[in-house]
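Enquirer: Below is the structure, and that's it, no one-letter string:
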């Protein structure tokens, strides 16, 4: 198939995208170049507790199709100074990607393997993702009390992100939650068959999958 016909097909897909969407997306995190992380020397360290996790949602733009899942947190520490969260790092276990929206075991396993493969997160090469907190500023919204700024590294690529969150520090415990927000996965090179020799079918599949991944954070830490 010649190049002009391929362009025509992709243009048609773009037109469909305008008229067919998969509901309202969560607000996208502000994304930019990686920022310098300050070394915190005078602070109390809090260790993440077992059971901390992230929820995710992926979907297609042109059809009524989405899937939900979780990703486990491998480890992490928070730094607290004068009762305020001032830094920290969360290591995410990409091998723990799980799909919770598919009941059939075979289909669920297939999608989990697909997400872990070189088509998406390439977990054999990049088994972890890391979020490093740069700063937390008080900025109240309807759903959050603060804005968290940090560096997110996925597939060896680091970008800064900024999103609303709720952070509470009391009685030796930190609760860090974030209302659902989205990131553009392509900024971390998470693309289906991202190569110059990708077939038309593979290119169309990538175009059908929305670039946004929705994330919800729920982690706890303690200094005990």
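Expert: Thanks, I have the structure now. These numbers were taken from a predicted model, which means no experiment stands behind them.
Enquirer: Please make it C-alpha for all contacts and neighbour counts, starting now.
Expert: OK.
Enquirer: what sits against residue 100?
Expert: Shown in contact with residue 100 (CA atoms under 8 Å, 6 or more residues apart in numbering): 67-70, 108.
Enquirer: Buried among those residues? Need that as a selection in ChimeraX.
Expert: Those of these that count as buried under 16 or more other CA atoms under 10 Å are selected in ChimeraX with:
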select :68,69,70,108
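Enquirer: Closest to residue 149 out of the contacts of residue 100?
Expert: residue 70 (22.2 Å; CA to CA).
Enquirer: and which of the contacts of residue 100 is nearest residue 153?
Expert: Distances from residue 153 to these, taken by CA to CA, are shortest for residue 70, at 17.8 Å.
Enquirer: Comparison target below:
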């Protein structure tokens, strides 16, 4: 009973003293390479955000949650070849990689932030990335700024290991694909 009471007080404290801002703009960019990390052997594109919010206390971000719509994966680098673009996007969305029919959403939950003494990226964001139902800790530097009642979060380029999330193709093709997937995120919340 005592634990329930303490949990209830904690929850009420968050409700009474926390503020939530909704993400109104987002740009989520990804980039993948063959094992030889060259621009000519890479693909890049975007993923649309389904929903997102930032939690604040005393005008400082304390958390947040973002839901990415994996059915919207786009391969921008193939825009000049519509047939190849469609084929590649379908391949990424298939059970060979993201299996977006079974796992239409991926999430990132901010667990903590640490201020950095860096002009380009003033915070280290620590959280949990979930892809295909697999959750892993992930950290990245970001520039967070506030103006006109809106908060902008812009990440540095960061990577995650695709194999940690079960993103594997057949054994022969898999050896030709780099394990690292690069990402950049920009969010604006009001």
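Expert: Looks like it arrived, so ask away. Every value quoted in this text rests on a predicted model; they were computed, and no experiment measured them.
Enquirer: picking up where we left off before, okay if I get the contacts of residue 100 of structure 1 as JSON lines plus secondary structure and distance to residue 79 of structure 1?
Expert: Shown next, in JSON lines, are the contacts of residue 100 of structure 1 (DSSP: H, G, I helix; E, B strand; the rest coil; distance: CA to CA, whole Å):
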{"residue": "67", "secondary structure": "strand", "distance to residue 79 of structure 1": "34"}
{"residue": "68", "secondary structure": "strand", "distance to residue 79 of structure 1": "31"}
{"residue": "69", "secondary structure": "strand", "distance to residue 79 of structure 1": "29"}
{"residue": "70", "secondary structure": "strand", "distance to residue 79 of structure 1": "25"}
{"residue": "108", "secondary structure": "helix", "distance to residue 79 of structure 1": "38"}
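Enquirer: Please identify which pair of the contacts of residue 100 of structure 1 lies farthest apart.
Expert: Using CA to CA, the two most remote members of these are 70 and 108, lying 12.8 Å apart.
Enquirer: hang on, the earlier thing: out of the contacts of residue 100 of structure 1, who's nearest residue 171 of structure 1?
Expert: Distances from residue 171 of structure 1 to these, taken by CA to CA, are shortest for residue 70, at 28.1 Å.
Enquirer: Show the contacting residues for the aligned partner of the closest one in structure 2.
Expert: Using TM-score structural alignment as the criterion, the counterpart of residue 70 of structure 1 in structure 2 is residue 46. Applying CA under 8 Å, 6+ apart, we find residue 46 of structure 2 in contact with 27-30, 72-76.
Enquirer: for residue 113 of structure 1, same thing?
Expert: Listed by CA under 8 Å, 6+ apart, residue 113 of structure 1 has no contact partners.
Enquirer: Give me the secondary structure label for it.
Expert: helix (DSSP: H, G, I helix; E, B strand; the rest coil).
Enquirer: now residue 143 of structure 1
Expert: Of the three states, residue 143 of structure 1 takes coil according to three-state DSSP.
Enquirer: cool, residue 164 of structure 2 as well?
Expert: Applying three-state DSSP: residue 164 of structure 2 is helix.
Enquirer: Which residue in structure 1 aligns with it?
Expert: Structural correspondence for residue 164 of structure 2 with respect to structure 1 (TM-score structural alignment): residue 187.
Enquirer: If we ignore the residues flanking it in sequence, what's nearest that match?
Expert: Among residues not flanking residue 187 of structure 1 along the chain, residue 159 sits closest, at 7.8 Å (CA to CA, 6 or more residues apart in numbering).
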